[in-house]
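In: sequence and predicted structure are below.
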Amino acid sequence: MAEKSYTFDEAYNATLNYFEGDELAAKVWVNKYALKDALGNIYEKTPVDMHWRLANEIARIEKKYENGLTAQELYDLFDRFKYIVPQGSPMTGIGNNYQIASLSNCFVIGLDGEADSYGAIIRIDEEQVQLMKRRGGVGHDLSHIRPKGSPVKNSALTSTGLVPFMERYSNSTREVAQDGRRGALMLSVSIKHPDSESFIDAKMEQGKVTGANISVKIDDDFMKAVVDNTQYTQQYPVDSKNPKTTKDIDANDLWKKIVHNAWRSAEPGVLFWDTIIRESVPDCYADLGFRTVSTNPCGEIPLCPYDSCRLLAINLYSYVVNPFSDEAYFDFELFKKHVGLAQRIMDDIIDLEMEKIELILKKVDEDPESEEVKNTERHLWEKIRKKTLQGRRTGVGITAEGDMIAAMGLRYGTDDATAFAEEVQRTLALAAYRSSVEMAKERGAFEIFDFEREKNNPFINRLGEADPALVKDMEKYGRRNIACLTIAPTGTTSLMTQSTSGIEPVFLPVYKRRRKVNPNDKDVRVDFVDENGDSWEEYIVFHHKFVTWMEQKGYSTTKRYSNEEIDKLVEASPYYKATSNDVDWLQKVKMQGRMQKWVDHSISVTINLPADVSEDLVNKLYVEAWKSGCKGCTVYRDGSRAGVLVAASEEDKKKSEKSEDCGDCYERPLVVPQRPRELDADVIKFQNNKEKWIAFIGLLDGRPYEIFTGIADDEEGLMLPKNVNHGTIIKTYNDEGERSYDFQFKNKRGYKTTIEGLNDKFNPEFWNYAKLISGVLRYGMPIDQVVKLVQGLELNSETINTWKNGVERALKKYLPNETEAKGQKCPVCGLETLIYQEGCMKCTNCGASKCG
């Protein structure tokens, strides 16, 4: 019997109800995590179906072992993302028979021995692509490549150095990245490498190495040289006792460049490599193939070549009993129990990953290509299979720490909040390692476990000081997993848990929405009446955890609040002064260092800074991170990357409010996720491949909010009068509750004409992609970045690429004049001097112009 499938609207509407009206969470789940086949058919209606899929598959593995968990017990842990939340790759891939993909979120690759040849460089390039096509993020290190100018035995005579190969690997990432989360890449290099300065500068040129994150591996000797203002010696090979090349540099000069570039463009990140290696439990087995060489793209998992990791997060907010009240407390006993189960689930997922790897190898064997072509991919997965089984590495992490802190009545960034967060992480570490020891009794230790190798490791000794019995049992029975813990960015999954991810401070959204009301109710204000006579009002929607706090403190959650009253409410809450720009950044770094003591891998966290901070502050943060015991650090200064986390100044906001054009396209508008019933709309007509096309752009405060576009087919009733350039898009529902979008305009005589069902007028594939673009617009992505996003879509058919070009042309109309077309060169003079002018691109150097 064929599996039941659902239309996008069926799944979206049911999931919207599941998430209690949260449109972004609903769209994220349907688009990224609902079970679907290669044709886009959807086989899960809501996250309930997904959680049963996960529970049934993991229960199947549990039956192999003693005291196995049942599917119901597992489902209760996953239900509504309340306690345990498997991350992207496991959530998508477990029980998914429609695609052959790994369950691992991240991989590191690298060849043993000498790897400085074109053969080795190209082999790594192919392995990177092979992993990315299976949904994995990849990291690898470039310290093995000869510095620029070194002699080589080929026709070039001298080496080109690191930078051209950075671009090669970046381009491969951009090539494979399509249809979901693929193509994340981390490139790293040792600060000791003579080309490290060129590596650090590589991304400063606009449009270069755009497909990779970059981080510098910094050793203690370099940091001491920075602090003491002394010389530092670079060499190649970087680990050689008899290097071929050495170079003495002023450590502070290079450090200032790292700080400046990070301040200016948010890269490079820094990896405090001696701290990573010194604390690493897997590096106790370095001679057996577990020598850490790089990290995954987000930096939270330092790995040896061909090892990988799957991720899972525990929702900390759910363990706060009586949240936001004077009686609030953290249920440590339930938390410890669930951490133990989470570690067990992670070990089960390794067994599921083995099944996935076998399927990948089977597919490779069955592929029609020659053995010569298939050999690299087969050997790659054989190496991954071996490393995964040898170490059984896991990545148990956390989410909603900011909400947990607020619910406990603490303020993020204070000493009390940091001490409490550290105690929670300490409890997690001990419970996870206890679970791994208990599993070793039942299931056996990881293949190469040897307590003698680990007994002097600082992390293991820290566990022993906190719980001597744990380490005694570990010595006796072993441990199931070589390493267990991380704190990763939970990304889109945090939208579904409706929580703050990782150890980031909280962000408290307040939305304005509209609802239909009874005009006879004297207690209800009527903001406007539509043409059908229906009455509507605007109302405020608070973050649901903030509503919990309001209820605990006796505030009404139904009364009408003014903006001033909302400000006072927020100031009285534990969320006040807990946003990124409010937090004491040095305190945040110290908090990261204190928590790092109880994380065997690493912590991925970005320090978000206002635009006006100095380079000196970035310097202090990086130095403090090293002194505090952090394994890595990344900063992001507001506006340092065009279109990312852009915040407007008050003066800019005032200017944009007065502007009648789209002067605020670069500002983050007020997010209105609940679409108003009516939106003003522009009609744009143009030609695509000699076909007449039409676009309807719904506008909110003059800014694009949604888009409908396709061929202007008169058989579908889309041939509008030539003079119709504006109108209204109206969201309606029929008697069966089905949603429709109607376009209404006035003719020359002032009579209204309505074209019903815009959503049914175009190719259904266009409609589904338009939902994604509209979702991005609705949540405030700057228009130039939306255009860039559309340009970068890798679509499979000529028809849909034609549609993509139509969307791009329609949206360009809303770019402010003089906007730079960043990363694009003039086809005539070859310079990056293009700007948008009335929706067309014009070169400010030679005057060439191009529309469309």
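Out: Alright, I've got the coordinates. These figures come from a predicted structure and were not determined experimentally. Numbering: from 1, shown residues only.

In: from here on, contacts and neighbour counts on C-alpha atoms
Out: Noted.

In: now do the SS call for Lys516.
Out: strand (DSSP: H, G, I helix; E, B strand; the rest coil).

In: any idea how many residues pack against it?
Out: 14 (other C-alpha atoms under 10 Å).

In: and the comparison structure, right after this:
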Amino acid sequence: MSTSTSVTNTSNEVPLQAPSRDIWDAKYRLKDRHQHPVDADVSATFERVAKALAEVEGKQAEQWLPKFRWALENGAIPAGRILSNAGAEDYKPAVSLINCTVSRTIEDSMHDILDSVVDAGMTLKAGCGIGYDFSTLRHKGAFVFGAGAGTNGPLAFMDIYDKMCFTVASAGGRRGAQMATFDIGHPDVEAFIEAKREAGRLRQFNLSLLITDEFIEAVKQDADWPLAFPLHQGEKDDVSQDEVIYRDWPIKNGYSLDDQDRVACRVVRTVKARELWERIMRSTYDYAEPGFILIDQVNRMNNNWFCEEIRATNPCGEQPLPPEGACLLGSVNLTRFVIEPFGDKPRFDWERFRQVVAIFTRMLDNVVEIAGLPLEGQRRELEAKRRHGMGFLGLGSTLTMLKIPYGSEDSLEFTEEVSRTLAIEGWRQALALSREKGMAPILAEEIEITPKMMRSRPQLAKDGYEIGDKVPGRILHARYSHYMQKIAKVEPELVAALAEHGARFTHHSSIAPTGTISLSLGNNASNGIEPSFSHRYYRNIIQAGKKTKEQVEVVSFELAAYRHFIAADAVESDLPDYFVTADSVTPKQHVAIQAAAQNWVDSAISKTVNVPTDFPYEDFQHLYLDAYDSRLKGCTTFRFNPEAFQGVLIREDDLKNTTYVFELENGESLELAGDDTVIYDGEEHTAANLYDALKEGTYGKW
């Protein structure tokens, strides 16, 4: 492949940093069982992946192999499971190419809870992350009719999943990753909010709340908020009608329904919505959790609104998925498309970007055929919808090389244009691939119109449809998906053709955090949609055989590029004002960047609002309301708080300015700065990482 643009300096010329090469070697380089390299170099990794994906093309494999290889060499980076496992069948035949899954709906019974633990263990063993909705389990103290006693509640069962995840080493060189979601109306929601304040508890989980529009409006109006759970048949005689409310619920069997298919729920107690909101915001300010999933917006904007109800996400939140849902990921490295970085007229190579997106779309679609998911339900779900999540990484680094400050109006325009270009090219390929290979099977099915569908899409009635009518999935997807209606405003003929022929896949875009691939093959480009955390910092990395995490010093891609093109000895104090770091971006700017991208991303975005340790709570407390008003699907925050946790990324100043107190066996105390090194148990550790490992109970368990 070639591009029509003739250039002198491009960002591709920046040499790969040594830490980036080391991470590739540790995480993605194929090795045999004796740890001898099979991939000779990074190019060999690309060749292995390209060949595995091209073989899906059958007789056309030789035609597509050089195109796939070109895409990988020009910024297409498949997610970690694909990089690690594609073409590796002879060395690790029982692993998957899928990063993201969600558990099946967990029924409120001991048998189903334990069965789903087994399913989760097999999923983690295959190398996949997994998300669960635990709010389907009844609250602590609720009567269990079969056992004749009260239950310990969902958090006690979450502890089982947590220990299982820690025990089952996730395949392919990474530990297990889990997300727990929880309904804001569940009676145990306050315990969920504060669950991780106990040292070492639920550390294999990210936690996020499912926030509804109804709750947000109750907060704004300072109204009461009922905490309720579905009414068991045996409880009907115990409650009066004014103790019952009706809510949409993922499980309907065994519960009473109204004429809108909503489930009867017993109000256990009532709290003030604003007081519960304050509890959430205080927790996320101090502990960076729980995260915030605007679940009504997720379902409202879901392309598969007609056949799914989403209640959970993958571990980083960029993939809201239905029960047993799975999604494969990939990111385009935006830093590879900058021409004349830092020059008088730096620019972005839009034509080459479109070419990479087009080929990469085909590559990701091919992964479905060789996904290697461990459970039949997961395979069935992926094959029916063929969803994938293509996003980008290096936005912050790219903006810097274009001399655009992250968070500025120009940066919002660029972010939206990148997202829109990726989306439209992706849907063009969805049509072309559908004509060539066939539409996603779910879009060929006849879908029966339900009361809930009529409630969520009033336009159906205006168009003459009635409850019980059957409509092709391709029509419901292309014409009635709110997201596809946005695409139709700029590409009406494309969407009309998708309604006629169907799309190859139901979802195309998602922006992942891309932490390890950004650091390795991205040459420490900024993660996903983020600005760079810092331009020189330490990264905590789990290394085999080490009893605590190891700190690796790295510099941002844009600083490396600046040294390569402008000033070889440049340090942070030499950098122009358009070099921006995460904590210099205001929360409102973080939200605005996410909103600019979300307009054109059909799944979700993993975005973290980083704020300094001394950032005032008064300026922080309305952040999630801003996210709601911006129609985001979710939001996560991070404020360095060494008393609560040790992050993955650490600034040098934070380490120097934080004191850790160790209680010795003889009763004495030892105070150390976070960046001090200490010999403990025969190994050298930083004080910060040793303190964290001992406090959390992870010392010696990596």
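Out: All right, it came through fine. Computed from a prediction, not measured in an experiment: that's the story for all the values here.

In: in space, what's closest to the residue nearest in space to the middle of structure 1 - neighbours in sequence excluded?
Out: The residue lying closest to the centre of structure 1 (C-alpha atoms, centre = their mean) is Gly491, at 4.0 Å. Spatial nearest neighbour of Gly491 of structure 1, chain neighbours left out: Ser501 (7.2 Å); criterion: C-alpha to C-alpha, 6 or more residues apart in numbering.

In: my guess is that neighbour contacts Ile487, does it?
Out: No. Between Ser501 of structure 1 and Ile487 there is no contact under C-alpha atoms under 8 Å: 9.4 Å.

In: spit out the residues that contact those two alike.
Out: Residues touching both Ser501 of structure 1 and Ile487 (C-alpha atoms under 8 Å, 6 or more residues apart in numbering) are Ile398.

In: what do we get in structure 2 for Ser614 of structure 1?
Out: Aligned by TM-score structural alignment, Ser614 of structure 1 pairs with Pro616 of structure 2.

In: state the distance from that match to Asp286 of structure 2.
Out: Distance, Pro616 of structure 2 to Asp286 of structure 2, using C-alpha to C-alpha, to the nearest Å: 12 Å.

In: with Phe192 of structure 2 instead?
Out: 15 Å.

In: between those two, which one's more packed in?
Out: Neighbour tally, Phe192 of structure 2 and Asp286, criterion other C-alpha under 10 Å: the higher count belongs to Phe192, 22 against 19.

In: which strand or helix spans that one?
Out: Assessed by DSSP states H and E, Phe192 of structure 2 sits inside helix 189-193.

In: compared with structure 1, how much does that helix deviate?
Out: Following superposition, helix 189-193 of structure 2 is found to deviate from structure 1 by 1.5 Å on average (mean C-alpha distance after the TM-score superposition for structure 1).

In: which helix or strand lies directly C-terminal to that helix?
Out: Heading C-terminal from helix 189-193 of structure 2, the first helix or strand you meet, by DSSP H and E, is strand 205-211.

In: residue range for that following strand in structure 1?
Out: Counting by TM-score structural alignment, strand 205-211 of structure 2 sits on residues 212-218 of structure 1.

In: who's in contact with stretch 54-62 of structure 1?
Out: For stretch 54-62 of structure 1, contacts defined as C-alpha under 8 Å, 6+ apart pick out 68-72, 74-75, 78, 91, 94-95, 345, 348-349, 351-352.

In: burial count for the match of Ser614 of structure 1?
Out: Other residues close to Pro616 of structure 2 by other C-alpha under 10 Å number 11.

In: ok, for Leu609 of structure 1, nearest residue in space, not its chain neighbours?
Out: Leu609 of structure 1's closest residue in space is Arg637 (C-alpha to C-alpha, 6+ apart), at 4.6 Å.

In: what do we get in structure 2 for the one you found?
Out: Arg637 of structure 1 maps onto Arg639 in structure 2, by TM-score structural alignment.

In: would you confirm that its match contacts Pro616?
Out: No. Arg639 of structure 2 lies out of contact with Pro616 (C-alpha under 8 Å); the separation is 10.8 Å.

In: contacts only, for Ala94 of structure 2.
Out: Per C-alpha under 8 Å, 6+ apart, neighbours of Ala94 of structure 2: Ala126, Gly372.

In: ok, now how distant is the corresponding residue of structure 1 for Pro322 of structure 2 from Phe199 of structure 1?
Out: Counting by TM-score structural alignment, Pro322 of structure 2 lines up with Cys304 in structure 1. Separation of Cys304 of structure 1 from Phe199 of structure 1 (C-alpha to C-alpha) stands at 22 Å.

In: one more: Tyr433 of structure 1?
Out: Counting by C-alpha to C-alpha, the gap from Tyr433 of structure 1 to Phe199 of structure 1 is 38 Å.

In: same question, Ile357 of structure 1
Out: 34 Å.

In: quick one: the helices in the stretch 101-250 of structure 2?
Out: Per DSSP state H, counting those that start in this stretch, the stretch 101-250 of structure 2 carries helices over the ranges 110-125, 154-167, 189-193, 213-220.

In: quick one: closest of those helices to Leu393 of structure 2.
Out: helix 110-125 (25.2 Å; C-alpha to C-alpha).

In: gap between the helix ranked longest in structure 1 and the chain center?
Out: The single longest helix within structure 1, with elements called by DSSP state H, is helix 332-366. Helix 332-366 of structure 1 sits 22 Å away from the centroid of its parent chain (C-alpha atoms, centre = their mean, to the nearest Å).

In: how about it: buried residues?
Out: 335-336, 338-354, 356-357, 360-361, 364 (16 or more other C-alpha atoms under 10 Å).

In: then stretch 414-424 of structure 2?
Out: By neighbour count on 16+ other C-alpha under 10 Å, the buried set for stretch 414-424 of structure 2 is Phe414, Thr415, Glu416, Glu417, Val418, Ser419, Arg420, Leu422, Ala423, Ile424.

In: how long is stretch 117-131 of structure 2 from one end to the other?
Out: Stretch 117-131 of structure 2 end-to-end distance (C-alpha to C-alpha) = 12 Å.

In: which stretch of structure 1 lines up against that stretch?
Out: On the basis of TM-score structural alignment, stretch 117-131 of structure 2 is assigned to residues 125-139 in structure 1.

In: in structure 1, what stretch matches whichever helix in structure 2 runs longest?
Out: Looking across structure 2 with DSSP H, the single longest helix is helix 409-437. Alignment of helix 409-437 of structure 2 against structure 1: residues 415-443, by TM-score structural alignment.

In: the matching stretch vs structure 2, mean deviation?
Out: Counting by mean C-alpha distance after the TM-score superposition for structure 1, stretch 415-443 of structure 1 comes out at 0.9 Å.
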